[in-house]
Structures are given as structure tokens and as C-alpha cells.
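Asker: build me a structure from this.
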Amino acid sequence: ALNGFEGNDCPHVCIEDQHYVHQTHEEANSVLRELALTLAVLEKLDIKRRIDQCQSCEAASL
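Answerer: The predicted model follows:
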């Protein structure tokens, strides 16, 4: 029981709080998802950069 209120006795403020917490949680999740995608892209760019470096080293040593 939140704030000592049961089910339907739950005051409007309590329900608003629950909605706010849920919304904040959703926003946090989408931010984390975007961050994860950004990190994945950066990682791929870094791997590509390393591959390019290797290829230019190989080309130079030929």
C-alpha cells in the first residue's frame, strides 16, 4: 500500500506520482537505448578505423 492507502482509496496525487515515475522510467530507458546505439556505432567506427590502419600498414609494407 502506497502512503497507507489501499487500491481505490488511493488519492489522485498518488496516481499522478505513479504515472510520473513510470514516465520517467520510460524516458530513462529510451535514453539508455539511444546511448547504447551511439556506443555501438562508435565501436564500429573504431573497429573500421583499426581495419583501415591495418590495410594502410599492409599496403606500405608491400
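
Asker: for the rest of this, base every contact and every neighbour count on C-alpha atoms.
Answerer: Noted.

Asker: all helices for the protein, in order.
Answerer: Secondary structure of the chain by DSSP state H: the helices cover 12-61.

Asker: most centrally placed residue in it?
Answerer: residue 32 (1.0 Å; C-alpha atoms, centre = their mean).

Asker: so how far is residue 57 from that residue?
Answerer: 37 Å (C-alpha to C-alpha, to the nearest Å).

Asker: sequence B follows; please return its structure for comparison with A:
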Amino acid sequence: MSIQDKIKEKLDLLQRSLIDGKHLTNPTDFASQLSSLSLYYKYMSDEDRDYVHCARVALEDQLVWEV
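Answerer: Down below sits the predicted model:
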């Protein structure tokens, strides 16, 4: 599995968690997801980095994620 495949898999999981509101109901596990993505930050596209940043803001500010 390539690094890009791992990033995509982790971002897909992050997106699912955001949609399910896990950043509101289980912030500790959600923060762990974000931490695991930080290992790949230098390999991410700008778009992926922006998404992770927005997810972090949603966690910190306890914002509802609407698609």
C-alpha cells in the first residue's frame, strides 16, 4: 500500500467520523485520528491539508459538520 493510499484511507475514515459527529460525541478518538494523519502531513496535497485543518477546527470549536 502506497503512502497516498494510506492517506486516502485515513481521510475517508476522518470524513466518515465527521459526518457521524464523532468529533462531538467522542473527541478523544477523533483527536487520535487527527494525530495519526499528522504523520503524513508532508505528503498531503494542499487540499487534503486544508481538510484536516477544517476537521481540527470543527473538533476544537465543537462545530456541527454539515455536508
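
Asker: could I get the TM-score for this pair?
Answerer: Overlay of the two chains. TM-score (TM-score structural alignment, normalised by the length of structure 1): 0.36; 28 aligned residues with a C-alpha RMSD of 2.5 Å.

Asker: ok so, going back, contact partners for the residue nearest to the centre of structure 1?
Answerer: Counting by C-alpha atoms under 8 Å, 6 or more residues apart in numbering, residue 32 of structure 1 makes contact with nothing.

Asker: state the distance from it to residue 38 of structure 1.
Answerer: 10 Å.

Asker: I'd like the next helix or strand past the helix ranked longest in structure 2.
Answerer: Counting by DSSP H, the longest helix found in structure 2 is helix 3-20. Beyond helix 3-20 of structure 2 on the C-terminal side, the first helix or strand identified by DSSP states H and E is helix 22-25.

Asker: buried ones in that next one?
Answerer: 22-24 (16 or more other C-alpha atoms under 10 Å).

Asker: between those, which is nearest residue 30 of structure 2?
Answerer: Using C-alpha to C-alpha, residue 23 comes nearest to residue 30 of structure 2 of the buried residues of helix 22-25 of structure 2, at 5.4 Å.

Asker: what about that closest one, distance to residue 46 of structure 2?
Answerer: Taking C-alpha to C-alpha as the measure, residue 23 of structure 2 and residue 46 of structure 2 are separated by 22 Å.

Asker: neighbours of residue 14 of structure 1, how many?
Answerer: 14 (other C-alpha atoms under 10 Å).
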